[in-house]
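>>> after the sequence you'll find the predicted model.
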Amino acid sequence: MGLVAEILRRRDDRYRLAQLRFDLEDAENEFRSKVQEQKLGRGTDAWDRAYFDYDTRREFVYAQIDEIETRNAIERARAWRVPIPQRPISEEPVYDDQYWSWSNPHGRYYLTDEGKLLLRREANIEMEMLFKPWLSWGALAISVISLTISALKL
């Protein structure tokens, strides 16, 4: 049951990520249509309020995307025993580093694109180290089997 639950969770995560990306597009379209319909000029109070609403919604959606992607990257790294970069110790957003960035809507650190790339690259290296010997033995076994079959046909 654990395998099925994991597959379903990953499916739900992929679906949620797609929905969140559509939400980003919808938020931008709503902002642009509001600006055009109400003929809001840049720098006016109404435009500033509309942009603030758009930016707040966009930040919240990005925080949800980062939460899902960070969780998936860390789970994959743990599964392959890849060292995860240490989070900044302080709860202050001033201490962002190259692998972690502070999320204001959720109030915690999430992996940056560079951090996700590092974990993905390291996990792929671990996978390659595990499967490369098996692939060479598999190629050798196929060669021996084909040689045996050709020798038996003679």
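Right, received. Where do you want to start?
>>> make it CA atoms for all contacts and neighbour counts henceforth
Will do.
>>> tell me where this structure has helices.
Ranges of helices within the chain are 2-37, 45-79, 113-153, based on DSSP state H.
>>> these: which one's closest to residue 98?
Residue 98 lies closest to helix 113-153 among the helices of the chain, at 6.8 Å (CA to CA).
>>> packing partners of the closest one?
helix 45-79 (3 or more CA pairs under 8 Å, 6 or more residues apart in numbering; DSSP states H and E).
>>> got the buried residues for the helix it packs on?
Of the residues in helix 45-79, 47, 50-51, 54, 57-67, 69-70, 73-74, 76-77 count as buried by neighbour count, 16 or more other CA atoms under 10 Å.
>>> including distance to residue 93, could the helices of the chain go into a markdown table?
Converted to a markdown table, these look like this (distance: least, CA to CA, whole Å):
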| stretch | distance to residue 93 |
| --- | --- |
| helix 2-37 | 24 |
| helix 45-79 | 14 |
| helix 113-153 | 17 |
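>>> next, the one to line up against it:
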Amino acid sequence: MHTGLTRLARWIREESELRSSEAEIDHLRRTYDPRIKAVTRPPWNERQALLAELFFELEFPESAIERIRTDRAIRRCRRYAIPIPDKPREGEENQDWNYSQIAGHLLTDRAHQRLRQEIAVERKMIREPVLAWIAIAISAFSLVVAIIS
């Protein structure tokens, strides 16, 4: 029971953080987009400076979202005993991990996709025997009802 409450509390905390990060991203885009679009003539230095500033400001909320996505993927992998790709050394990247100065190592989109596929295979392997036994139980129950009637 305690783990269920812990999981629920973690999920609520993560969802709250996701929503606040997404709201912050929306706010930043609404703030910067008109200023960026207002620069319509050369020199483009001002536009480039605004874009750089926007990308810098977006890094923290986007990293928070990616950290939650990565943590959730790792938890699901552990639940189904799916091997998690090895992290490279601090500050390095590989095909499965990107490095963020804010959030540390984060799974790449490619790694997320591969892990989702592996999780789906595991769930299917667990679900199919259960469904087969449910079908057998329903058939046996139907037979008993037919014999009694």
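Cool, the structure landed. These numbers were taken from a predicted model, which means no experiment stands behind them.
>>> quick one on the thing from earlier: of the helices of the first structure, which is nearest residue 106 of the first structure?
Closest to residue 106 of the first structure of those, according to CA to CA: helix 45-79, at 6.9 Å.
>>> that closest one vs the second structure, average offset?
Overlaying the second structure shows helix 45-79 of the first structure at a mean distance of 1.4 Å from the equivalent residues (mean CA distance after the TM-score superposition for the first structure).
>>> closest to the centroid, which residue in the first structure?
Nearest to the mean C-alpha position of the first structure, counting by CA atoms, centre = their mean, stands residue 69 at 3.1 Å.
>>> nearest to residue 103 of the first structure, of the helices of the first structure?
helix 45-79 (6.2 Å).
>>> who are the packing partners of the closest one?
Helix 45-79 of the first structure sits against helix 2-37, strand 108-111, helix 113-153, with contacts defined as 3+ CA pairs under 8 Å, 6+ apart.
>>> reformat these as CSV; add mean neighbour count.
Listed next are those as CSV, based on neighbours: other CA atoms under 10 Å:
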stretch, mean neighbour count
helix 2-37, 13
strand 108-111, 22
helix 113-153, 13
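>>> tabulate those (JSON lines), appending distance to residue 81 of the first structure.
Shown next, in JSON lines, are these (distance: least, CA to CA, whole Å):
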{"stretch": "helix 2-37", "distance to residue 81 of the first structure": "19"}
{"stretch": "strand 108-111", "distance to residue 81 of the first structure": "17"}
{"stretch": "helix 113-153", "distance to residue 81 of the first structure": "8"}
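>>> give me the neighbour count for residue 102 of the first structure.
Neighbour count of residue 102 of the first structure, defined by other CA atoms under 10 Å: 21.
>>> in contact with the aligned partner of it in the second structure, which residues?
Mapped onto the second structure by TM-score structural alignment, residue 102 of the first structure lines up with residue 99. Listed by CA atoms under 8 Å, 6 or more residues apart in numbering, the contact partners of residue 99 of the second structure are 90-93, 105-106.
>>> this completes my enquiry, with thanks.
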